[in-house]
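S.K.: only the shape, not the letters, is given here:
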C-alpha cells in the first residue's frame, strides 16, 4: 500500500533541548509493508517514508508502537501518527480519504524503495515557448494550477478570424501587452477603457472608424500599431 502526500516527522524531544522542529512537510511516499527486523529476526509491519532526498526510505515499526492515531481532520486531508519509540509524531497531509487507503484487510507486501517520479514535487506551472515543450507523448499534469485570467500579462490573438474581443476584457487588470492582428475586428468593446496597456497591436483589422480608440476609450499606451481597411 502506498500513499503520496506531504509528511513532517516531528521529534517531541527537540523542544526540551531548545531546538525547533522544521515545521514544514515534504513530498513523500508512505508505504505499509512487512520487513524482517534484523535484531529479532521477526517479520514485522513497518511504515516507510520515502522522499526525494531519501528514496530508500526511513522505516518505523508500527506493531505495538502506535500511541495515538489522530484522525479527527481526515476529511480535511490531515492526520497524525504518534509513535511510542523515538518520541516521534508523523504528520500527514494528503488529498484523498485515508480510510480508502487503509482497508480493514489487505495482504501486505515487502517494502521497496520509491521511484524518482513518485517523490518528485508535482508540477504547478508549465511553460510552452516552442513545439518541443508541448506534452505530445503524455498528458498535461493534473497538478497544474488553473489559469487565473486576472494574472494575465501578455495576450496574443493573431490570425484567429475574431469579429469581436471579449466584452469583459477590461477585467484583465494586469494585461500590458495585447496583439490582435489580422482578425475581423470592426470595433473595440467599451470595457477596453479599463485596460492599462504598454503595447497594443491591432494591425490588419477592418475597423468601422479610422481610429477605434475614440474619445470614450482612454488608454496609456507607449507603443501602438493600428491599421484599417
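M.R.: Okay, I see it. Keep in mind it's a predicted model, so treat the numbers as computed, not measured.
S.K.: from now on I want contacts and neighbour counts done on CA atoms only, so please keep to that.
M.R.: Will do.
S.K.: tally of neighbours for the residue nearest to residue 57 when sequence neighbours are not counted?
M.R.: Nearest residue to residue 57, sequence neighbours excluded (CA to CA, 6 or more residues apart in numbering): residue 50, at 4.1 Å. Using other CA atoms under 10 Å, residue 50 has 25 other residues around it.
S.K.: next: the one 5 residues further on.
M.R.: Residue 55 is surrounded by 18 other residues when neighbours are defined as other CA under 10 Å.
S.K.: and what of residue 49?
M.R.: 26.
S.K.: what about versus this one:
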C-alpha cells in the first residue's frame, strides 16, 4: 500500500522541525532479515528512508485522524512523523501498522511493496489534482484523496459513473470526457464547489428526462460556470439546463438537436454558447436577451427551411388560469429558489417547460402566440461563427395580444 501524503519531521533530539514535504509511505519487507518496515520517499530522497516497525513505535497519535492528520512517534531515530493525508487512506495505513505491531502479518502480503521500489518525481503529485491516464492506474480499492480539487478521468472507456467521486467535497474541476457514461446520479449536483464539468464524448443522449435531476440541485445551479456536453447523441437538450444561472460557457456541439429550450434566454451569465454541428432549424428569440461574446451556430439545418414570417398562434384570451398556472405564477412572483424537495415535481416540470415572452420576458404557460421569422428587433451584438453563412430564423413567443402587436409594429417600421 502506498500512502500519498504531506509529512513534517520533528527531530526530538535537536528539537528541530523539518519543512513539510509531499511524500510517499509504503510497507516493505527487509531483504536481509524479512522484517516488515516502512519507507518514506520524497522528491529529494527517491531512494527512501527506512523505519523499523517492530519494537520501534513509541506512540501513534490519532486524535485528529478524521481530519486526515496523525503522528507516528519513533524510538529510533528520535523522529515524529507528522502526517497529513486523506482520512480514509490514512486510517487504512495505520490499521496495517497495528496488525504488524500485533504480529498479525500473514494476511498482509498484498499491502507489502518490493524492497527495490523507486518513484519518479511525477508520482509525488499534488493532493489537489489527480489524473488517471490508464485503466490499470485506476484507484479502485484505495479511492481518491478526499482533498482532490481537480479530477481527470478521461478516455478510460468507463460505462458507469464512479460514486466514490461524490465523496470529494472539495472538487472544483471534473473531466469525465471520452467515456461511455449514460447516467449521472442526482448527488453529483450537490458537490458544493464544482465549477467545471466536462462530459463530452459520452452517451448522455440515452438518458431519459428523469435522469437529468443532477442539473436541478442547488449547489450546481449556483456554482457551475463551465459545462461541455458535446458529442453525446443528444436529440433534445433537457429543459433543466436553463436553471444553471451561474453558467458562463456552454458547449453542446456535435449532437442531434433540432431546437434549443426557450429558457436558455434566462441564463443571464452565459457568455459563450457553442451549438455547432447540430440539426437546429431556428434559434429561440430569447437568446437575444443574453450578453454573449461568442456564439457558434455553424453546420446546422437552418437553410433547409425557408420561413419568411410564419404564425402559429394559440388562443390569447386567457380566461381563468388553471390552478397549476396560478401556482406557477405565484411561485415566480415570489422569486424563491425551488426544487422538487419544496414543491411537487409536476409543478417543477411545468415551470421548466414555460415559454418566455420576448417583449415583457414573463413566462407563458397555456396561452401564447408564436412567430418564426428572420427578423430580430434587438441590437444583438455578438461574435457569431457561421461558417456556411446560413440564413436562420428566430422563434418568438408572446404572452398577450399587446406584446404580440409590439413585434408586428416594430416589424412594419423596419420594413418601411
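M.R.: Okay, I see it. In this text the structure is predicted, and so the values were computed from the model without any measurement.
S.K.: whichever strand or helix holds the residue nearest to residue 57 of structure 1: what's the following helix or strand?
M.R.: For residue 50 of structure 1, the element it lies in under DSSP states H and E is strand 43-51. Next in sequence after strand 43-51 of structure 1, counting helices and strands by DSSP H and E, comes strand 58-61.
S.K.: so where is that following strand in structure 2?
M.R.: Counting by TM-score structural alignment, strand 58-61 of structure 1 lines up with residues 49-52 of structure 2.
S.K.: which of the residues in the matching stretch are buried?
M.R.: Neighbour counts over stretch 49-52 of structure 2 (16 or more other CA atoms under 10 Å) mark 51-52 as buried.
S.K.: can you list the neighbours in contact with that stretch?
M.R.: The contact list for stretch 49-52 of structure 2 (CA atoms under 8 Å, 6 or more residues apart in numbering) reads 36-41.
S.K.: which of these lies closest to residue 378 of structure 2?
M.R.: The nearest member of those to residue 378 of structure 2, counting by CA to CA, is residue 41 at 63.6 Å.
S.K.: identify the residues contacting the closest one.
M.R.: Contacts of residue 41 of structure 2 (CA under 8 Å, 6+ apart): 23-25, 47-49.
S.K.: name the residue closest to the centre of structure 1, please.
M.R.: residue 124 (3.4 Å; CA atoms, centre = their mean).
S.K.: isn't that one right up against residue 145?
M.R.: Yes: with contact defined as CA atoms under 8 Å, residue 124 of structure 1 reaches residue 145; the gap is 5.1 Å.
S.K.: what do we get in structure 2 for residue 28 of structure 1?
M.R.: In structure 2, residue 28 of structure 1 lands on residue 24 (TM-score structural alignment).
S.K.: so that match sits against residue 2, correct?
M.R.: Yes: counting by CA under 8 Å, residue 24 of structure 2 touches residue 2, with 6.4 Å between them.
S.K.: compare those two (neighbour count), which wins?
M.R.: residue 24 (23 against 15).
S.K.: separation between that one and residue 106 of structure 2?
M.R.: To residue 106 of structure 2, residue 24 of structure 2 is 24 Å away according to CA to CA, to the nearest Å.
S.K.: do residue 4 of structure 2 as well
M.R.: For residue 4 of structure 2, the distance to residue 106 of structure 2 - CA to CA - is 25 Å.
S.K.: neighbour count: these two, which is higher?
M.R.: Between residue 4 of structure 2 and residue 106, residue 4 has the larger neighbour count (other CA under 10 Å), namely 24 against 8.
S.K.: ranges for the strands of structure 1?
M.R.: For structure 1, the strands defined by DSSP state E occupy 2-11, 26-36, 43-51, 58-61, 66-70, 78-83, 88-93, 154-156, 177-179, 199-202, 223-226.
S.K.: can you add distance to residue 100 of structure 1 and give those back as a markdown table?
M.R.: Shown next, in a markdown table, are the strands of structure 1 (distance: least, CA to CA, whole Å):
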| stretch | distance to residue 100 of structure 1 |
| --- | --- |
| strand 2-11 | 11 |
| strand 26-36 | 14 |
| strand 43-51 | 17 |
| strand 58-61 | 22 |
| strand 66-70 | 16 |
| strand 78-83 | 14 |
| strand 88-93 | 15 |
| strand 154-156 | 43 |
| strand 177-179 | 48 |
| strand 199-202 | 53 |
| strand 223-226 | 57 |
